[in-house]
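A.B. asks: The sequence and its predicted three-dimensional model are supplied below.
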Amino acid sequence: MTKQVHIIGGGLAGSEAAWQLANRGVKVRLSEMRGGGDSTPAHQGTGLAELVCSNSFRSDDDTSNAVGLLHHEMRRLGSLVMRAAAEAQVPAGSALAVDRDVFSAHVERALAQHPNVEIVRERIDALPADGMTIVATGPLTAAALAGSIGRATGADSLAFFDAIAPIVYRDSIDMDVCWIQSRWDKRTDASNEEGDYINCPMTRDQYLAFRQGLLDGEKTEFKEWEANTPYFEGCMPVEVMAARGKDTLRFGPMKPVGLDNPRDVTPEFPQGRWPYAVVQLRQDNKLGTLWNMVGFQTKLKHGAQVELFRTIPGLENAEFARLGGLHRNTFLNSPILLDRQLRLKSARHVRFAGQITGCEGYVESSAVGLMAGMMAAAELMGEDWTGPPRTTALGALLSHITGDAEAASYQPMNINFGLFPMPDEDVKKKLRKQAYTQRAKRDMAEWLGRQRLPEPA
């Protein structure tokens, strides 16, 4: 083949996309600004696929863990990132951790030696007007390119504090304590039959103790390069609201009005009474397996979040698909802006990959880069590429990014079983994770058998 794909960004996603394309005979121009006179506040060197935070790819257990399953599927597809991780692996129990320098060097060497890859140390300041392009510039996209993306997507700005609320697995919520109801029983055409919110009631003493826990809990500090990036008033950390006054939360995200607790029925109040305060959870995915804590974006450290949020009535045994956070991030509202092939709807010659699409984590970023590379190769070859089934880790991640997530509340997400369709109802809860992985491996094998694209070398 003589056609070329331009990849902007030499991180994990860009490197993986380049590998998938090059091994299928496609010429790749890989533009990376580091090493060409530019860098980011987070990177220390100029190597491709530099790991800027942890050196861990998390669990490598592919029998009962979602990220381990994603490792397995990427290996089946000839992932460069997984190959480099195997060479650079260091002891970490059941986790896959790597020597950062060995890992980055392996990725760069493999791409630099590939006859179909040209690595160019250059900064790209605008989306190309034509030619197939994959943008994989990550959460610290340079200002000029971020501005170009913003103009193309209609966004005012892509650099802001990303306020993330915790997400809870639905089956870990105690519905003997909580109940489902919309405030004032208001419904829309999209409403569930019972209501749209899970409500966790609090007494006055519980509320005051919870507020004090927010004030006293250990907080994360902003990094130096985040210091001057403001967050929005509408995304105020819950502990900042708590500090504004004793009842601020009760007139904000924890207001109880219009919510009748059916567990508190008396002759005087046959429908139940309003609690003193309420923590509400809203459905976060179409499958109904994940629910987010409304208004609970926070700077509390993860350990402090788990300890405090499990004091909320009904969440004593809560399992979290994601904990809250607040940090500078750049990502697209992908369910609105991208099609199922990760192409920008307003400029279909441009694909996005990696964290800028709203996935979170090294492995997830690499996986989306892998799929973007496969998609681009298929398009160039005139093939109608159909993604992996949503019962697989790759398919679940792709479905979340391109349509399963609620666009109005779309936030970065790690791979987790809450993104998968539920297994058969007769599967016991303690065996459910194994059921997810067994089904995924079976469906992945069947999907691979139907592929017409050449396998990567």
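C.D. replies: Structure received.

A.B. asks: From now on I want contacts and neighbour counts done on CA atoms only, so please keep to that.
C.D. replies: Will do.

A.B. asks: So Gly11 sits against Val135, correct?
C.D. replies: No. Assessed by C-alpha atoms under 8 Å, Gly11 is found out of contact with Val135, at 10.7 Å.

A.B. asks: Please enumerate the strands of the stretch 1-150 of the chain.
C.D. replies: Secondary structure of the stretch 1-150 of the chain (DSSP state E, counting those that start in this stretch): strands at 4-8, 27-32, 56-59, 89-90, 95-98, 117-121, 133-135.

A.B. asks: Nearest to Leu127 among the ones you listed would be which one?
C.D. replies: Closest approach to Leu127 among the strands of the stretch 1-150 of the chain (C-alpha to C-alpha): strand 133-135, 8.4 Å.

A.B. asks: what's in contact with the closest one?
C.D. replies: 5-9, 14, 349-353, 372 (C-alpha atoms under 8 Å, 6 or more residues apart in numbering).

A.B. asks: Structure two is appended below for comparative analysis:
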Amino acid sequence: MKKFTVVGAGLAGCEAAWQIAESGYPVTLIEMKPIKFSPAHKSENFAELVCSNSLKASRLESAAGLLKEEMFRLGSLTVAVARRCAVPAGGALAVDRNDFSSAVTDMIKNHPNITVENRIFDRIEPEENEILIIATGPLTEESLAQEIQRLCGDCLSFYDAAAPIVTAESVDMTKAFGASRYDRGGDEDYINCPFNKAEYEAFINELINAEGAVVHDFDVYEGCMPIEKLAKRGLDAPRFGPMKPVGLVDPNTGHRPWACVQLRRENSKGTMFNLVGFQTNLKFGEQKRVFTMIPGLENAEFVRYGVMHRNSFLDSPRLLNADFSLRSNENIFFAGQITGVEGYMESAASGIMAGINAVRRAYGEEPLILSENNMIGALSRYISDESVSNFQPMGANFGILPPIEPKIRDKKERYAALGRRALDGLEKAE
């Protein structure tokens, strides 16, 4: 019998191990926590969410919603658990991160086909009958990262940033107000901190002149751009980005604010909220000084300041097949953000595919490579497309799917049609 080993118990590693185990085969899941933690991880549990607690939109006419539905139909562990641990977040699927990771951990540890080993994995030397999946994420432990470099050559590096979290009771609700954009969801899903023009300009001035915690020469991936770096692109850049006021009306004025910071519920009890889109590299003292200029956060209690950490990902188009196996050794698979899929669910989806295809590889079956009409299939093809010369991480989006013909002009109708096509094709693939 073939031996299956998965390294890393993040979302991708848990999904990969789950797929193998659910197929009826024993699998060993190796996780270095609690022996050693990365700079961003704090919990001993698996599938820890270290940045946002949002898994993005739920509706099927959105790219993120379509991705999660495809995953669910493929037997996803994390999507099923997330739906059980959901907290109100308008049209998004957000979770109580502690409940989510605890539930995933329990299900993994209690599966009869999964053996968990807590140790540092630092040598990539699979046995002759072993299928190995490396899902150690963008914060791979240093000795293993060196092994990956030895095996694969140079990795690309970038920095990733996480947003601060504040207590709900410390927000001044005489200035802030509860509402979801365009009334999508309940008023308890988001807290909104509105700016007038003068307040906004004063805030941006302090933000761009605040002192950062790290000086570095690495590029930051667009999806995790620190708010202070975005602000340096132009006075209105945040106002057309995470601070956009569209779809909101300040009940104190009866008008749309000049700009707005949204706080999203962090846990099921609604005692903590994170600052949406406010990933940051500012020093902790500077975060407190500048972010308390936000109307309603003058006396905010920060339970976590924003942090920034180094991430690495493979030059996957030169290294990986569309089934996430390594071209130079097809008994070795990679999964998760290290492959260049960007986002929690995208990482988990790659774990699903790696797990399914590891079993198929072991027993001589053709790999499962979904159609380019599927969101998962399109992402798989993107990370393995040798024509991609300047490879950057990619999250789920409708731009990577082939267009509908004839073209549908209405965007909402077009996205709904893309979703129907993807799910119809997935049923046939299954």
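C.D. replies: Arrived safely. Since this is a predicted model, take the numbers as computed values, not measurements.

A.B. asks: care to give me the TM-score?
C.D. replies: The TM-score (TM-score structural alignment, normalised by the length of the second structure) is 0.67; 322 aligned residues with a C-alpha RMSD of 3.4 Å.

A.B. asks: sorry, back to before: deepest-packed of the strands of the stretch 1-150 of the first structure, please.
C.D. replies: Per residue and on average, the most neighbours among the strands of the stretch 1-150 of the first structure fall to strand 133-135, with a mean of 26 (mean count of other C-alpha atoms under 10 Å).

A.B. asks: average offset between it and the second structure?
C.D. replies: Superposing on the second structure and averaging over aligned pairs (mean C-alpha distance after the TM-score superposition for the first structure), strand 133-135 of the first structure comes out at 0.5 Å.

A.B. asks: Which residue range of the second structure does that strand align onto?
C.D. replies: On the basis of TM-score structural alignment, strand 133-135 of the first structure is assigned to residues 132-134 in the second structure.

A.B. asks: thinking again about what came up before, of all the strands of the stretch 1-150 of the first structure, which lies closest to Thr220 of the first structure?
C.D. replies: Taking C-alpha to C-alpha, strand 56-59 is the member of the strands of the stretch 1-150 of the first structure nearest to Thr220 of the first structure, at 20.3 Å.

A.B. asks: tell me, that closest one lands on which residues of the second structure?
C.D. replies: Aligned by TM-score structural alignment, strand 56-59 of the first structure corresponds to residues 54-57 of the second structure.

A.B. asks: Tell me which stretches of the first structure form helices.
C.D. replies: For the first structure, the helices defined by DSSP state H occupy 12-22, 66-76, 80-88, 100-112, 143-153, 204-216, 238-243, 302-309, 334-337, 362-380, 393-399, 432-450.

A.B. asks: so how much does the first one differ from the second structure once superposed?
C.D. replies: Same thing as helix 12-22 of the first structure. Helix 12-22 of the first structure, aligned to the second structure and superposed, deviates on average by 0.4 Å (mean C-alpha distance after the TM-score superposition for the first structure).

A.B. asks: what comes into contact with that helix?
C.D. replies: Helix 12-22 of the first structure is contacted from outside by 7-9, 27-28, 30, 48-50, 78-81, 107, 111, 114, 116-117, 134-137, 353-354, 362, 365-374, 376-377, 456, using C-alpha under 8 Å, 6+ apart.

A.B. asks: what's the nearest residue to whatever residue of the second structure lines up with Ile336 of the first structure if we skip its chain neighbours?
C.D. replies: When the second structure is aligned by TM-score structural alignment, Ile336 of the first structure is paired with Arg318. Once flanking residues are discounted, Arg318 of the second structure sits nearest to Glu386: 6.0 Å by C-alpha to C-alpha, 6 or more residues apart in numbering.

A.B. asks: wait, doesn't the one you found sit right on Pro317?
C.D. replies: Yes. Using C-alpha under 8 Å, Glu386 of the second structure makes contact with Pro317 at a distance of 4.8 Å.

A.B. asks: Name the residue in these two with the higher neighbour count.
C.D. replies: Each of Glu386 of the second structure and Pro317 has its neighbours counted (other C-alpha atoms under 10 Å); Pro317 has more, 21 against 16.

A.B. asks: Give me the neighbour count for the residue nearest to the more buried one when sequence neighbours are not counted.
C.D. replies: Computed as C-alpha to C-alpha, 6+ apart, the closest residue to Pro317 of the second structure that is not its neighbour in sequence is Ser384, at 4.2 Å. Other residues near Ser384 of the second structure come to 23 when the count uses other C-alpha under 10 Å.

A.B. asks: residue in the first structure matching Ser384 of the second structure?
C.D. replies: So, by TM-score structural alignment, Ser384 of the second structure is matched to Thr402.
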